[in-house]
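# kindly generate the corresponding structure for this input.
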Amino acid sequence: MTVRVERDKATGVAVVTLDRERRHNAIDLETAAELTEVWREFRFAEDVRAVVLTGAGSAAFCTGIDRGVEVPQPGSPYSVDDPLAAIGPKAGDLWKPVVAAVNGMACGGAFYLLGESEFLIASSSATFFDPHTAYGMVSAYEAVYMAQRMPFGEAARMSLMGTAERLSAARAYEIGLVSELTAPEELLPAALRAAETLAGFPTEAVQGTVRALWSAKQSALQQALSQAPALISLGNLAPERQAELFGSRRPGPEFRLR
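Here you go, the predicted model:
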């Protein structure tokens, strides 16, 4: 198992932990399938009324898709087989509130999860970046999700700057991507406090409010996501060239605090 689930029936909160610490909680096909199953199972779990989503360890919340995953693609620019398409709670038709507790790096495919969480709480050591353009890849789904949560200019800068810089937790809090900033040791307790509050309210009202919030932007979101397959097919470099760029990567030392 690469996804750890802990339920507290007394509080109604489930903690979902990406449990691949040695791989910086990158998502392989097994992890993707487990996440999809978890969200769909939670729809029927009356003892789960709110969820905290986090990553194992302190180095990373999630670093997106595992580079070892090979997914054959159709030969049409209008079709893309995306192994991360169903990893988010909303993709799994779950309308119970999800609080993301972001510890360490959150990049690339992590935005599928952050984009479908209700709100983010982050450790002061968290950083956010999108490496796609640096590796000759189109940031499509990730950019769309972040454009829904951040001022457009901030989302554009992060999506375009690739590995050249990282958005600090402090800056993410200033622009509203993160709703609460904590010391590293206080991250999970803070997320649990918020989730326990939500779980303590009448669940029908909470889920209805979650659905109402998402309905406010879902039409635009779905229209934008529908363009992603063609943009990725037309704009991505060949896989061998992506691998070459990835293999020669250098860590981006720049942290944008302001």
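
# when you work out contacts or count neighbours from here on, use the C-alpha atoms and nothing else.
OK.

# and the longest helix for the chain?
helix 203-226 (DSSP state H).

# sequence B follows; please return its structure for comparison with A:
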Amino acid sequence: MADELLRERKGQTLWLTLNRPEVHNALNAVLAKHMVEAFEDGSADTTLRTVVLTGAGERSFCSGADLKENSGGIFRAADGGNPIAAVLRAIEACNKPVIARINGSVLAGGMGLVAACDLAYAADHAKFSLPEVRVGLFPMMVAARLTTQIPRRHLQEMAYLGETIDATTARQYGLVNGIAPADVLDTVVADVLDRLAQNSPDAIAAGKRALREMRNMAEGDILTFAERKIAELADTPDAHEGRQAFAEKRKPRWAE
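I've put the predicted structure just below:
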């Protein structure tokens, strides 16, 4: 059996490819476990700057949970947790920016992967759908993330009707940052990776953690939290280097 998750390092970027194209890169318990491990390993690797998540082939990014393969296991593991929820948490906990390279259709739990990623860019032929209600389910975990990303009316329409939207509409909803023809998508992703590489990795990691923590705070506590965090960040080596480089009109040399 081919590896269900492909890992490839390209420079300072870890590429993770869902490799089950015969079932539209659907998630089973084994694949979910490998994904959690890959994101944890990527987060611990100090030589990496970014992670890209994509799917094998051109038809599908991810169709969500594999309903034909031990569906009970993908919805509830032996420890009582949910394997897909564990993947979403691993993406969000990764201290590197995670970019979704959406090569094809995104359904159900695949939408959760996109929502968990920090940035998302899609081929213009990609389709997006929350069809769970058509098989007696509901996108519970996906909705838990999408409620903060797209307007509630749009989310409810997608979740209740189970219908499909195109890439242009997905961008209008705020599901993706940008769309491009399939043959240009890699160029778009490469440009994003280049621009990320110019910025402080420590600042990005701190910012990602802070944004995650802010999501669960009461509105009145957010500014106080941010006030404390910017003071801490201002004393880091990258912040000192960034200010010095600005004053000297040169590119900053970030600590490795």
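
# care to give me the TM-score?
After superposition, the two chains reach a TM-score (TM-score structural alignment, normalised by the length of the second structure) of 0.77; 212 aligned residues with a C-alpha RMSD of 2.1 Å.

# re the thing from before, buried residues, the longest helix of the first structure. List them.
Going by neighbour count (16 or more other C-alpha atoms under 10 Å), the buried part of helix 203-226 of the first structure is 203, 206-207, 210-211, 214, 221.

# could you pull out the helices for the stretch 1-150 of the second structure?
29-44, 71-75, 83-93, 109-116, 140-146 (DSSP state H, counting those that start in this stretch).

# what's the answer for the stretch 151-258 of the first structure, then?
152-161, 169-174, 187-200, 203-226, 228-235, 239-247.

# one step back: need the helices of the stretch 1-150 of the second structure in TSV (columns: mean neighbour count and distance to V192 of the second structure).
Shown next, in TSV, are the helices of the stretch 1-150 of the second structure (neighbours: other C-alpha atoms under 10 Å; distance: least, C-alpha to C-alpha, whole Å):
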stretch	mean neighbour count	distance to V192 of the second structure
helix 29-44	19	19
helix 71-75	17	33
helix 83-93	21	18
helix 109-116	26	16
helix 140-146	18	23
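
# can you tell me which of the buried residues of helix 203-226 of the first structure is nearest V144 of the first structure?
L221 (7.3 Å; C-alpha to C-alpha).

# please report how far the closest one lies from F119 of the first structure.
According to C-alpha to C-alpha, to the nearest Å, L221 of the first structure stands 17 Å off from F119 of the first structure.

# and R153 of the second structure, what's its match in the first structure?
When the first structure is aligned by TM-score structural alignment, R153 of the second structure is paired with G153.

# which non-adjacent residue is nearest P89 of the first structure?
In this structure, P89 of the first structure finds its nearest non-sequential neighbour in W39, 5.4 Å apart by C-alpha to C-alpha, 6 or more residues apart in numbering.

# surely the one you found touches G92?
Yes - under the criterion of C-alpha atoms under 8 Å, W39 of the first structure makes contact with G92 at 5.5 Å.

# residue contacts, R23 of the first structure?
By C-alpha atoms under 8 Å, 6 or more residues apart in numbering, R23 of the first structure lies in contact with D66.

# how close does it sit to A86 of the first structure?
For R23 of the first structure, the distance to A86 of the first structure - C-alpha to C-alpha - is 21 Å.

# for L181 of the first structure, give its distance to R166 of the first structure.
17 Å.

# next one: A126 of the first structure
10 Å.

# same check on C107 of the first structure?
9 Å.

# hang on, isn't A167 of the second structure packed against K127?
Yes - counting by C-alpha under 8 Å, K127 is a contact partner of A167 of the second structure at 5.9 Å.

# ok so, going back, could you pull up the residues touching the residue nearest to P89 of the first structure?
88-89, 92-94.

# overlap between those and the second structure?
When you map the contacts of W39 of the first structure onto the second structure and apply both residues aligned by TM-score structural alignment, their matches' C-alpha atoms under 8 Å, the shared contacts are L94.

# relative to A191 of the first structure, which of the contacts of W39 of the first structure is nearest.
P89 (17.0 Å).

# could you check how far the closest residue to I84 of the second structure other than its chain neighbours is from R76 of the second structure?
Distances taken as C-alpha to C-alpha, 6+ apart put A32 closest to I84 of the second structure, at 6.2 Å, once the chain neighbours are dropped. Using C-alpha to C-alpha, we find A32 of the second structure at a distance of 12 Å from R76 of the second structure.

# could you pull out the residues contacting both of these two?
P83.

# distance check, the residue nearest to P89 of the first structure against L29 of the first structure.
From W39 of the first structure over to L29 of the first structure (counting by C-alpha to C-alpha), the distance is 16 Å.

# same deal with E186 of the first structure?
31 Å.

# for the spatially most central residue of the second structure, give me its contacts.
Residue closest to the average C-alpha location in the second structure (C-alpha atoms, centre = their mean): C117, at 1.4 Å. By C-alpha under 8 Å, 6+ apart, the contact set of C117 of the second structure is 91-92, 97-100.

# kindly check the end-to-end length of stretch 141-155 of the second structure for me.
Across stretch 141-155 of the second structure, first to last residue, C-alpha to C-alpha, it's 13 Å.

# chain center to that stretch, what's the gap?
15 Å (C-alpha atoms, centre = their mean, to the nearest Å).

# what does stretch 26-45 of the second structure give?
13 Å.

# measure the closest residue in space to P151 of the first structure that isn't next to it in sequence to R149 of the first structure for me?
Nearest non-adjacent residue to P151 of the first structure, counting by C-alpha to C-alpha, 6+ apart: I175, 7.1 Å away. In this view, I175 of the first structure and R149 of the first structure are 9 Å apart by C-alpha to C-alpha.
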